[in-house]
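**Q** Turn this into a structure:
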Amino acid sequence: MAREPGMSVRLKLTLSYAGFLMVAGALLLAAVWVSLLRYIPDGVAYGLPWFPPNRSDPLNGLSLPAAIVLWMLLLFGLVGGWLLAGRMLAPLDRITDATRTAATGSLAHRIELPGRSDEFRELADAFDAMLARLEAHVAEQRRFAANASHELRTPLAITQTLLEVAREDPTRDVGELVERLYAVNTRAIDLTEALLLLSRADQRSFTRVPVDLSLIAEEATEALLPLAEERGLTIETAGEVTAAVGSPALLLQLTTNLVHNAIVHNVPGGRVWVTTGAEGVTVENTGERLSAELVATLVEPFRRGSERVRTDHGGVGLGLAIVNSITAAHDGTLTLTPRDGGGLRVTVQLPTPAGDTRGRTAAG
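**A** Alright, predicted model coming up:
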């Protein structure tokens, strides 16, 4: 925003301080003047030409010292105000320098203003916290962009290889080539749609309406039941009405990702438990033993776990990352804990609608 040049804050504070001293000095001299008037003899009015001068009048000769005092106060106010304003505004200069540094793209700089808490130090601490969040967010976005580029490059490279082989070998089975190209293209489309969904969740560009998480959990479970039966898994659902506020489409995607993740990362003949209640939505599954360190990284994009292998239904490595983004966009909490017997327990708790005081208990 273009602004016209004006006085600096330091100059304004200096003039204000000097003006305050001048007013205070003038009031003090006026008070002294009024007090001395009480000593004037009766019938004598000081300063009136038709009365003879009274040499014993205490007010005689007071004007010159008063003027000198006022000039001294003005000079003291200007010099002292300038020095005091500079000292008081020194933290603001450091904050301004840090802001200009951050504007150049350097987010590693911190103000770290020393001293006890006051308004400037609270502002500096808030600015440092904002810079830390921005630095972490930018680093995450760069890492995500690099991973996304790598994941998108893989199907394109496979497609190019298949086409080169087909061009060099005209006798190659066209049907097999089409099937492989179709599979690679499907995976690229799934990855692109997942990236778009993740971006939509991060931007919070959706309408919030009242929803029942138990109905959403049932819909997601029914949609993935054929996949579970194909793998020989058993899905158990339980729970009561669980009210929340959010996007039905995004919350359905969240629950679907949780159930899908529990199915594809399971063991033959394993089980999946989907419950809703006071804790929100909880999805558990049997599976391999997972360390707490590994579980903590599963919400990062394109992380499938070091022991997990990619299958036909293995997704694109964004399942839990999308869950995490949708949960954050709904101001909820996501908790991942490894199960003692193997597998994973994931709980998503969302804020309840205002005025909803119904007690609900999660079914075990």
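**Q** C-alpha from now on. contacts and neighbour counts both.
**A** Fine.
**Q** Identify the residues contacting residue 220.
**A** Counting by CA atoms under 8 Å, 6 or more residues apart in numbering, residue 220 touches 252, 255, 256, 259.
**Q** Kindly recompute the last result at 6 Å.
**A** Applying CA atoms under 6 Å, 6 or more residues apart in numbering to residue 220 gives the contacts residue 256.
**Q** any idea how far residue 211 is from residue 311?
**A** Residue 311 sits 33 Å away from residue 211, going by CA to CA, to the nearest Å.
**Q** neighbour-wise, which of these two wins?
**A** residue 211 (19 against 10; other CA atoms under 10 Å).
**Q** Touching, that one and residue 247? I think so.
**A** No: counting by CA atoms under 6 Å, residue 211 stays clear of residue 247, with 7.9 Å between them.
**Q** Surely residue 2 is within a strand?
**A** No: judged by DSSP: H, G, I helix; E, B strand; the rest coil, residue 2 forms no part of a strand; its state is coil.
**Q** And for it, the neighbour number?
**A** Residue 2 has 4 nearby residues by other CA under 10 Å.
**Q** Okay, it and residue 251: tell me how far apart.
**A** For residue 2, the distance to residue 251 - CA to CA - is 45 Å.
**Q** and if you look at residue 69?
**A** For residue 69, the distance to residue 251 - CA to CA - is 75 Å.
**Q** check which helix or strand covers the spatially closest residue to residue 15 that is not a sequence neighbour.
**A** Nearest residue to residue 15, sequence neighbours excluded (CA to CA, 6 or more residues apart in numbering): residue 78, at 6.7 Å. With secondary structure defined by DSSP states H and E, residue 78 is part of helix 63-88.
**Q** which secondary structure elements does that helix contact?
**A** helix 9-37 (3 or more CA pairs under 6 Å, 6 or more residues apart in numbering; DSSP states H and E).
**Q** what's the helix it packs on packed up against?
**A** Using 3+ CA pairs under 6 Å, 6+ apart: helix 9-37 touches helix 63-88.
**Q** Quick one: distance of the helix it packs on to the chain centre.
**A** 48 Å (CA atoms, centre = their mean, to the nearest Å).
**Q** Okay, and the spatially closest residue to residue 172 that is not a sequence neighbour sits in which element?
**A** In this structure, residue 172 finds its nearest non-sequential neighbour in residue 166, 6.3 Å apart by CA to CA, 6+ apart. Using DSSP H and E, residue 166 falls within helix 119-168.
**Q** Tell me which helix or strand comes right after that helix.
**A** Following helix 119-168 in sequence, per DSSP H and E, is helix 174-203.
**Q** If you count neighbours, what's buried in that next one?
**A** Residues of helix 174-203 classed as buried by neighbour count (16 or more other CA atoms under 10 Å): 177, 181, 184-185, 187-188, 191-192, 194-195, 197-198, 200-202.
**Q** how about this one, so we can line them up?
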Amino acid sequence: MDRAPGPSARLKLTLSYAGFLMLAGVLMLGAVWVFLLRYVPERAMLINADDRLDNGVFPVRGVLLDVFAPRAAAVLAFLLVFGLLGGWILAGRMLAPLTRITNATRTATNGSLSHRIRLPGRKDEFRELADAFDTMLARLEAHVAEQQRFAANASHELRTPLAISKSLLDAARTDPDRATDPLVERLHAVNTRAIDLTEALLLLSRAEQRSFTPEHVDLSLVAEETAETLLPLAEKHGVTIETSGDITPTSGSQALLLQLTTNLVQNAIVHNLPGRGTVWIHTGAHADTAVLTVENTGERLSPQLVSTLTERFQRGTERVHTDHAGVGLGLAIVKTITHAHDGTLVLTPRSAGGLRITVELPLATDTTPRWSR
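**A** Okay, here's the model as predicted:
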């Protein structure tokens, strides 16, 4: 924003200090003068050393004013000079931290997010501002690094199906006698995967931008709808789904929370014990938190491996080998949707094998008029 030039904050503070000091000096001298006017008589008679009366009258206040006025003016002049000089020095010292913050801001504006202010000293308003700015820079740096990794991974993932499609088409063009049915099936599968990846990226972007209107949602109804929808997939893998819990009201996007639950349950089904696995879905309200928990049986997972499962493009085939690779964004989308709803996501490996995923969201108020289904 272009602004017209104006006086600096240091100059304003200096003038404020000097003006306040001058006002205090005037008030003090005025109080002295009022005191003198009250207790000093206007005129007095002069008595000589021989105790003989002199009928002459001496103007006490007039003489006092002649003596007091120039000295008061000198004091005020001194206070003015002292206030300007001292105020300039004090303002400079007070605004020194602000100068460091301004320089750090300019450095960050030029693209250097690794710079930190690290303002020393005890806690005060300037140091709180500097610490908040350092925290913001750290988050921005981490976010930018994550976005750069995401862009590189997304480019790679989108390039892969396109390269496969090109190879299949080149092979078909060089061999006109080749059967087209297998080629069409391969191209259909590759195209489906590219569409799924693109839709996942769009959903991820929508969740990150929080571009939704909050509404009242009952997580128990969302869990039941998800279980019914994914029942055919569970039967295909020989997995049993068990749901439990009470009404769990929260506020957010019905579509995004349904996608969150779907991703969790779908991952729990796919990465499970084939033919003898179980998925548990539980919802409940605790204090001021709405909790959704999804557990599944499966292979034992180490805490180190579990900590990486929400990373983008971390596919299930890298964790548990199945016939459903996915696009590697399932739990990343869950994490993003959870954060977009001001919630927390906790992944815990089960001692008997499998995974427990807990989503905690803010509990809606009791004045909710209706629930979204």
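**Q** Which residue lies nearest the spatial centre of structure 1?
**A** residue 133 (6.7 Å; CA atoms, centre = their mean).
**Q** Just give me the match in structure 2 for it.
**A** Mapped onto structure 2 by TM-score structural alignment, residue 133 of structure 1 lines up with residue 139.
**Q** how far away is that match from residue 91 of structure 2?
**A** Distance from residue 139 of structure 2 to residue 91 of structure 2, by CA to CA: 32 Å.
**Q** what do you get for residue 303 of structure 2?
**A** Relative to residue 91 of structure 2, and taking CA to CA, residue 303 of structure 2 is found at 54 Å.
**Q** Then residue 162 of structure 2?
**A** Taken as CA to CA, the span from residue 162 of structure 2 to residue 91 of structure 2 is 63 Å.
**Q** between the two, which one's more packed in?
**A** For residue 162 of structure 2 versus residue 91, neighbours defined as other CA under 10 Å are more numerous around residue 91 (19 against 15).
**Q** contacting residues for residue 354 of structure 2?
**A** Going by CA under 6 Å, 6+ apart, the list of residues near residue 354 of structure 2 reads 296, 297, 298, 299, 300.
**Q** What is the aligned counterpart of residue 71 of structure 2 in structure 1?
**A** Under TM-score structural alignment, residue 71 of structure 2 pairs with residue 65 in structure 1.
**Q** where does the strand of greatest length in structure 2 sit relative to the chain's centre, distance-wise?
**A** Using DSSP state E to define each element, structure 2 has its longest strand at strand 277-286. The chain centre lies 30 Å from the centre of strand 277-286 of structure 2; the measure is CA atoms, centre = their mean.
**Q** Of all the residues in it, which ones are buried?
**A** 277, 278, 279, 280, 281, 282, 283, 284, 285.
**Q** For the residue opposite residue 314 of structure 2 in structure 1 once aligned, grab the count of nearby residues.
**A** Mapped onto structure 1 by TM-score structural alignment, residue 314 of structure 2 lines up with residue 303. Using other CA under 10 Å, residue 303 of structure 1 is surrounded by 18 other residues.
**Q** which non-adjacent residue is nearest residue 303 of structure 1?
**A** Closest to residue 303 of structure 1 by CA to CA, 6+ apart is residue 317, at 5.6 Å.
**Q** would you say the one you found is within a strand?
**A** No: counting by three-state DSSP, residue 317 of structure 1 is not found in a strand; it is coil.
**Q** Quick one: neighbours of it, just the number.
**A** 21.
**Q** The counterpart of it in structure 2: what's it in contact with?
**A** The criterion is TM-score structural alignment: under it, residue 317 of structure 1 has residue 328 as its aligned partner in structure 2. The contact partners of residue 328 of structure 2, taken as CA under 6 Å, 6+ apart, are 313, 314, 315.
**Q** could you dump those residues to TSV with distance to residue 35 of structure 2 and secondary structure?
**A** Below are these laid out as TSV (distance: CA to CA, whole Å; DSSP: H, G, I helix; E, B strand; the rest coil):
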residue	distance to residue 35 of structure 2	secondary structure
313	84	coil
314	85	coil
315	88	coil
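**Q** sorry, back to before: how close does the equivalent of the residue nearest to residue 15 of structure 1 over in structure 2 sit to residue 22 of structure 2?
**A** In structure 2, the residue matched to residue 78 of structure 1 (TM-score structural alignment) is residue 84. Distance of residue 84 of structure 2 to residue 22 of structure 2, computed by CA to CA: 10 Å.
**Q** who touches both of the two?
**A** With CA under 6 Å, 6+ apart, residue 84 of structure 2 and residue 22 have no common neighbours.
**Q** What's the residue nearest to residue 172 of structure 1 aligned with over in structure 2?
**A** So, by TM-score structural alignment, residue 166 of structure 1 is matched to residue 172.
**Q** Pull the number of nearby residues for that match.
**A** For residue 172 of structure 2, the neighbour count with other CA under 10 Å is 15.
**Q** How about residue 253 of structure 2?
**A** Residue 253 of structure 2: 22 neighbours (other CA under 10 Å).
**Q** my guess is it meets residue 211, correct?
**A** No: applying CA under 6 Å as the test, residue 253 of structure 2 and residue 211 come out as separate, 9.3 Å apart.
**Q** Give the aligned equivalent of residue 123 of structure 1 in structure 2.
**A** By TM-score structural alignment, residue 123 of structure 1 lines up with residue 129.
**Q** which residue lies farthest from the center of structure 1?
**A** What lies farthest from the middle of structure 1 is residue 52; by CA atoms, centre = their mean that is 81.2 Å.
**Q** part of a helix, is that one?
**A** No: using three-state DSSP, the secondary structure at residue 52 of structure 1 is coil, not a helix.
**Q** SS state for the nearest residue to it once chain neighbours are set aside?
**A** Take residue 52 of structure 1 and drop its neighbours on the chain: the residue closest to it by CA to CA, 6+ apart is residue 44, 7.9 Å away. Per three-state DSSP, the local secondary structure of residue 44 of structure 1 is coil.
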